[in-house]
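# only geometry, no sequence info:
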């Protein structure tokens, strides 16, 4: 059964937000929740030149001490991760998740997610990594690479948890966008939440027809839909529409075949994530 997997790399306010959105998604999808901590190999102590006047017995003793320090550090990191997962489990319990799984894996986050790929229904990650402070709008070290490599929906959390009351789809009428609508319609995650379809381009009969067709696709599944056409640069149009319409969640494809694709591919992906003040649901 597909799971909601929440990535926890430290336990602070950002991790609390990840837990809250993961608990919300788990309840909406009626899917099991797994709290994941990837225990990456720590940086070993710097290599030390023990040659020269130090005797052989002393060198061996120092090397043994260095190895023991590395082992102690690894044990401490494992214990720290275990405690973080316990705190995360208590957090989701407060949000109504009576049963959740905690999982600590050795290796990079990408390696851990690859081994779990068959189980992932939705991945929840914070925008900032463990070394950033809230409000700095930095993108975590692993986030962009995970978006590029993982073929599953990724919910990127930002700021405080706010149950979405309206979501917006950046729609460009490409095959990717049509596929996104199909996935939205088939999933219980956003069901019951009003939707805005935003198309960036000229307000012509053709563009309006494309939007009407897309809206009918969601409306047939019970979604309340309204359409917006705005002309201009992609990023400012998206941000302004979010503000004007009080949107709580932005849904986008990681890659497309239009101006939105040009906006997303490359370093501009990071720019979008940096600027967004609301969570993003990234679909491949």
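Sure thing, it's come through. What you see is a predicted model; the values in this text were computed from it and never measured.
# drop to CA atoms for contacts and neighbour counts, all remaining ones
Fine.
# Just give me the neighbour total for residue 102.
17 (other C-alpha atoms under 10 Å).
# I should have written residue 117 there, sorry.
When counting by other C-alpha under 10 Å, one arrives at 15 neighbours for residue 117.
# One more: residue 174?
For residue 174, using other C-alpha under 10 Å, the count is 12.
# how much space is there between it and residue 210?
10 Å (C-alpha to C-alpha, to the nearest Å).
# what does residue 240 give?
For residue 240 relative to residue 210 (C-alpha to C-alpha), the value is 22 Å.
# quick one, which of those two is more surrounded?
Between residue 240 and residue 210, residue 210 has the larger neighbour count (other C-alpha under 10 Å), namely 15 against 12.
# How about the contacts made by that one?
Contacts for residue 210 (C-alpha atoms under 8 Å, 6 or more residues apart in numbering) come out as residue 173.
# For it, which three-state class applies?
Under DSSP: H, G, I helix; E, B strand; the rest coil, residue 210 falls in the helix class.
# put this beside the first:
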């Protein structure tokens, strides 16, 4: 079993490694850490202007120097990630990967042998765009076929997990994961749906079915029906109960359905301080 950790040198990279070490210990998994050099940094107008004013040979020399600097940066970032994993107590195998291009373009190959992807909620510009989600995170979650653990800014041990449930395939995939995975067997699992007045009865029935499914596997869950706007209701419940991680489907067909482009899940990911485990 393998975990893919996507790093970029931001503060979130440290958190990614710490959460990856925490999960890897539970799954007895190895870890691949990947850093991808963004080609766009070599295509800025300044570089383009240099090519016209200095001629081809000096331009190629400058580009070579920039690429060497980027290679050194990649090495340092991978070194730091490896050190963070070690400091977090991870003692397993680590594979270092450095690619050039865009992470999402390499994703199908990178995730082929992995069970879980860990990446930060925001990237290297996190301090300048605190109100926005990272564009790379958005693309990866939309493209990936694996569960994605979206790391929060700082690591905190997880003792309670909240599964935000609705009866759609992505959420049912999350239910199957928690039923069959040993990685969260010692955490307190909470199951919650957010109801409107016109669908509360149906949701209660669905919650009971899921609760019974967990019980049949010997898993006790704390089941709760919430009311109000989805994001605030989940956030308030998580704060009240001391939840350490949120789990939910990446796509659905109701008010918890939109990831990235839709408003509700985007709001949850943007405003929630918790790491979030997303399922397809």
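Ah, there it is. This is a predicted model, so every value here is computed, not measured.
# How alike are these chains, TM-score-wise?
The TM-score (TM-score structural alignment, normalised by the length of the second structure) is 0.89; 272 aligned residues with a C-alpha RMSD of 2.2 Å.
# For residue 114 of the first structure, see how far away the closest residue to residue 41 of the first structure other than its chain neighbours is.
Among residues not flanking residue 41 of the first structure along the chain, residue 107 sits closest, at 6.3 Å (C-alpha to C-alpha, 6 or more residues apart in numbering). Using C-alpha to C-alpha, residue 107 of the first structure is found at 11 Å from residue 114 of the first structure.
# can you count the residues close to the nearest residue to residue 258 of the first structure once chain neighbours are set aside?
Once flanking residues are discounted, residue 258 of the first structure sits nearest to residue 172: 7.0 Å by C-alpha to C-alpha, 6+ apart. Neighbours of residue 172 of the first structure under the rule other C-alpha under 10 Å: 23.
# Return the residues in contact with residue 172 of the first structure.
Contacts of residue 172 of the first structure (C-alpha under 8 Å, 6+ apart): 199, 200, 258, 260.
# same deal with residue 199 of the first structure?
By C-alpha under 8 Å, 6+ apart, the contact set of residue 199 of the first structure is 170, 171, 172, 207, 211, 227, 228, 229, 230.
# The counterpart of residue 277 of the second structure in the first structure and residue 57 of the first structure: what is the separation?
Structural alignment places residue 277 of the second structure opposite residue 281 in the first structure (criterion: TM-score structural alignment). The spacing between residue 281 of the first structure and residue 57 of the first structure, counted by C-alpha to C-alpha, is 59 Å.
# Tell me the residues of the first structure aligned with the longest helix belonging to the second structure.
Taking DSSP state H as the criterion, the second structure has its longest helix at helix 56-87. Using TM-score structural alignment, helix 56-87 of the second structure corresponds to residues 63-94 of the first structure.
# same thing with stretch 26-34 of the second structure?
With TM-score structural alignment as the criterion, stretch 26-34 of the second structure aligns to 28-36.
# end to end, how far does the matching stretch reach?
Across stretch 28-36 of the first structure, first to last residue, C-alpha to C-alpha, it's 20 Å.
# How about it, which residues are buried there?
29, 31, 32, 33, 34, 35, 36 (16 or more other C-alpha atoms under 10 Å).
# Can you pick out the most distant pair from those residues?
Greatest spatial distance in those: 29 and 36, 18.5 Å, computed using C-alpha to C-alpha.
# Okay, residue 33 of the first structure and residue 40 of the first structure: tell me how far apart.
On the measure of C-alpha to C-alpha, residue 33 of the first structure and residue 40 of the first structure end up 22 Å apart.
# same thing with residue 224 of the first structure?
44 Å.
# can you check residue 67 of the first structure too?
18 Å.
# same deal with residue 97 of the first structure?
Taken as C-alpha to C-alpha, the span from residue 97 of the first structure to residue 40 of the first structure is 28 Å.
# and if you look at residue 228 of the first structure?
According to C-alpha to C-alpha, residue 228 of the first structure and residue 40 of the first structure sit 44 Å apart.
# Same check on residue 141 of the first structure?
13 Å.
# neighbours of residue 71 of the first structure, just the number please.
13.
# what's the spacing between it and residue 65 of the first structure?
Computed as C-alpha to C-alpha, the residue 71 of the first structure to residue 65 of the first structure distance reads 10 Å.
# Name the SS class of residue 264 of the second structure, please.
helix.
# ok, it - contacts?
Counted by C-alpha under 8 Å, 6+ apart, residue 264 of the second structure has contacts 230, 231, 255, 256, 257, 258.
# Now with 10 Å, please.
229, 230, 231, 232, 254, 255, 256, 257, 258, 270 (C-alpha atoms under 10 Å, 6 or more residues apart in numbering).
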